[in-house]
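Student: missing the sequence, but the structure's below:
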């Protein structure tokens, strides 16, 4: 403000001196005088001041840091869930079976045991070493008001994936599940004393070598030589496939 006032006073003094140097007769009346040159000068000063302020805003004393381009968030791939370990008792196997069924069927266990017994020679020359492998349950299963016999076993067998399980079953097919398991589905008819007896079989070999083996029948025993409990097994082949394919095992 002090510099602007001094500039105004200087222009006023110049105009006064210019008027004094011009003859009186040639002087213009006040209404005819050109507008003071102060206005454009002051406007110019104001414009320059505005530019200076704008420059102060847009061009700070320290140069702005370059802005790095936004980066896409990193996607974390969730590792595939490891399969559950082999059950060590028939109680544990029964609990898993109930979880898989999720109320779609009920079952009663009438017998239990090891799913597979491994006999290996004793290196010292003594009696063979017998090892129980996994767990198995046998009983009756009811679904949709129909009851039949069933058996279920889980055990580890490194050679199971190479076995042709269809060789002893009818209407048999082998597929591969999304987790890499090899699934064999088949059936057989009992014949003999129970010619109307039919059993559906599902055998799944997981990539870790664990086998899930299940039979369901319209006879009391899925392996035959027993009385009939119904006209058909309590589960269809598709239902049995869904049960064995569950990731809850």
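Tutor: Perfect, thanks for sending it. Predicted, not measured: the structure shown is a model, and the values here were computed from it.

Student: Every contact and neighbour count from this point should use C-alpha atoms.
Tutor: Fine.

Student: Can you tell me the closest non-neighbouring residue to residue 156?
Tutor: Excluding its sequence neighbours, the residue lying closest to residue 156 (C-alpha to C-alpha, 6 or more residues apart in numbering) is residue 210, at 4.3 Å.

Student: where do the strands sit along the chain?
Tutor: Using DSSP state E, the strands of the chain run over 106-113, 116-120, 129-133, 135-143, 146-156, 170-176, 182-191, 194-205, 210-217.

Student: Serialize the ones you listed to JSON lines and add fields for distance to residue 40 and mean neighbour count.
Tutor: Shown next, in JSON lines, are these (distance: least, C-alpha to C-alpha, whole Å; neighbours: other C-alpha atoms under 10 Å):
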{"stretch": "strand 106-113", "distance to residue 40": "100", "mean neighbour count": "15"}
{"stretch": "strand 116-120", "distance to residue 40": "107", "mean neighbour count": "13"}
{"stretch": "strand 129-133", "distance to residue 40": "104", "mean neighbour count": "14"}
{"stretch": "strand 135-143", "distance to residue 40": "100", "mean neighbour count": "21"}
{"stretch": "strand 146-156", "distance to residue 40": "99", "mean neighbour count": "24"}
{"stretch": "strand 170-176", "distance to residue 40": "90", "mean neighbour count": "14"}
{"stretch": "strand 182-191", "distance to residue 40": "93", "mean neighbour count": "20"}
{"stretch": "strand 194-205", "distance to residue 40": "95", "mean neighbour count": "23"}
{"stretch": "strand 210-217", "distance to residue 40": "95", "mean neighbour count": "25"}
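
Student: In JSON lines: those strands, plus distance to residue 96.
Tutor: Listed next are the strands of the chain as JSON lines, based on distance: least, C-alpha to C-alpha, whole Å:
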{"stretch": "strand 106-113", "distance to residue 96": "12"}
{"stretch": "strand 116-120", "distance to residue 96": "18"}
{"stretch": "strand 129-133", "distance to residue 96": "17"}
{"stretch": "strand 135-143", "distance to residue 96": "12"}
{"stretch": "strand 146-156", "distance to residue 96": "11"}
{"stretch": "strand 170-176", "distance to residue 96": "22"}
{"stretch": "strand 182-191", "distance to residue 96": "19"}
{"stretch": "strand 194-205", "distance to residue 96": "15"}
{"stretch": "strand 210-217", "distance to residue 96": "12"}
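
Student: Check it against this one:
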């Protein structure tokens, strides 16, 4: 009787061991399949991102070509506007606010000037290189915007010199919440961070230095200017 009982116990233990081994093998198989599925999902997501990017880029190019074709048809290309700007700059030394206003008037279909930009421009009355600023603003809302739509920022940024444009702020600014907040502006009811900026001067002298912070609204194909005034504070200041 004891021998029979022992045999039953041994069989149960063997069966339990076999089932345990089978279960471990099953878990390993599931883990491998799960890993493969995750890799496949990641691959598909990357392909989807690339497809969306390509589609968006093609859309930008079409929009860019449509605008150029429209300008060619009605003769309202940028030459006429640039002549207006040239005459404006020759007649007087424009203020920073003058520059913002004329850009908004001539290129309303290409840019949006936020109230914060007008306010900061109005406060910087002592800046003495507004003609240079006007040139940068024109390039921003014309050539830069067009190249941005057709080829992305890596191509568009070539419109500006090395010391005229920055795609982001320094690490000390990016890692500081208070500094980021100073570069965040209200646009269509949402808080938008604007780290892209144009720059003139590196000194703290407001007669020689100005910063223009902007955002690219890809949905409306517009340059959105949130700040056009004094160099915004940085942690070291």
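Tutor: That came through, no problem. Model, not experiment: these values are computed from the prediction.

Student: Next, the TM-score between them, please.
Tutor: A TM-score of 0.31 describes the superposed chains when it is computed by TM-score structural alignment, normalised by the length of the second structure; 128 aligned residues with a C-alpha RMSD of 5.9 Å.

Student: Does the residue nearest to residue 156 of the first structure touch residue 153 like I think?
Tutor: No. Under the criterion of C-alpha atoms under 8 Å, residue 210 of the first structure makes no contact with residue 153, lying 10.3 Å away.

Student: contacting residues for residue 136 of the first structure?
Tutor: By C-alpha atoms under 8 Å, 6 or more residues apart in numbering, the contact list for residue 136 of the first structure reads 90, 93, 112-115, 151-154.

Student: do the same with residue 227 of the second structure
Tutor: Taking C-alpha under 8 Å, 6+ apart, we find residue 227 of the second structure in contact with 114, 116-118, 120-121, 211-214.

Student: Just the ones of those in strands?
Tutor: Per DSSP E, strands hold the following members of the contacts of residue 227 of the second structure: 211-214.

Student: farthest-separated two in those residues?
Tutor: Using C-alpha to C-alpha, the two most remote members of those are 211 and 214, lying 9.8 Å apart.

Student: Between the two, which contacts overlap?
Tutor: Common neighbours of residue 211 of the second structure and residue 214 (criterion: C-alpha under 8 Å, 6+ apart): 197, 227.

Student: neighbour-wise, which of these two wins?
Tutor: residue 214 (28 against 22; other C-alpha atoms under 10 Å).

Student: I'd like to know how far the residue nearest to the more buried one when sequence neighbours are not counted sits from residue 68 of the second structure.
Tutor: Distance criterion C-alpha to C-alpha, 6+ apart; nearest residue to residue 214 of the second structure, sequence neighbours excluded, is residue 225 at 4.3 Å. Separation of residue 225 of the second structure from residue 68 of the second structure (C-alpha to C-alpha, to the nearest Å): 23 Å.

Student: Same question for residue 199 of the second structure.
Tutor: Distance of residue 199 of the second structure to residue 68 of the second structure, computed by C-alpha to C-alpha: 28 Å.

Student: So for these two, which residue has more residues nearby?
Tutor: residue 199 (19 against 15).

Student: correct me, but that one touches residue 214?
Tutor: No. Residue 199 of the second structure lies out of contact with residue 214 (C-alpha under 8 Å); the separation is 11.5 Å.

Student: What residue, apart from its backbone neighbours, is nearest residue 185 of the first structure spatially?
Tutor: Looking at residue 185 of the first structure with C-alpha to C-alpha, 6+ apart, the closest residue is residue 202, at 4.7 Å.

Student: how about the one you found, what does it touch?
Tutor: For residue 202 of the first structure, the contacting residues are 183-186, 213-215, 240-241, 244, by C-alpha under 8 Å, 6+ apart.

Student: Out of the residues you listed, which comes closest to residue 129 of the first structure?
Tutor: Proximity to residue 129 of the first structure was ranked across these by C-alpha to C-alpha; first place goes to residue 213, at 24.3 Å.

Student: What distance do you get for the closest one to residue 3 of the first structure?
Tutor: 100 Å.

Student: Kindly report the same for residue 53 of the first structure.
Tutor: Per C-alpha to C-alpha, residue 53 of the first structure is found 17 Å from residue 3 of the first structure.

Student: next one: residue 15 of the first structure
Tutor: For residue 15 of the first structure, the distance to residue 3 of the first structure equals 19 Å [C-alpha to C-alpha].

Student: So for the two, which sits in the more crowded spot?
Tutor: More crowded of residue 15 of the first structure and residue 3, by other C-alpha under 10 Å: residue 15, with 12 against 7.

Student: show me what contacts that one?
Tutor: Going by C-alpha under 8 Å, 6+ apart, residue 15 of the first structure touches no other residue.

Student: swap in residue 212 of the second structure?
Tutor: Applying C-alpha under 8 Å, 6+ apart, we find residue 212 of the second structure in contact with 197-199, 225-229.

Student: which SS class is the nearest residue to it once chain neighbours are set aside?
Tutor: Computed as C-alpha to C-alpha, 6+ apart, the closest residue to residue 212 of the second structure that is not its neighbour in sequence is residue 228, at 4.4 Å. Following DSSP: H, G, I helix; E, B strand; the rest coil, we place residue 228 of the second structure in the strand state.

Student: pretty sure residue 197 of the second structure contacts residue 214?
Tutor: Yes. Contact criterion C-alpha under 8 Å: residue 197 of the second structure and residue 214 qualify, at 6.0 Å.

Student: For the second structure, which segments are assigned as helices?
Tutor: In the second structure, the helices defined using DSSP state H lie at 2-74, 78-91, 96-106, 115-123, 130-139, 145-151, 153-156, 171-174, 177-182.

Student: Please point out which parts of the third one sit buried.
Tutor: Using 16 or more other C-alpha atoms under 10 Å as the burial criterion, the residues of helix 96-106 of the second structure that qualify are 96-100, 102-104, 106.

Student: contacts for it?
Tutor: Applying C-alpha under 8 Å, 6+ apart, the contact partners of helix 96-106 of the second structure are 81, 85, 111-113, 118, 121-122, 124-125, 127, 130, 133-134, 137-138, 228-229.
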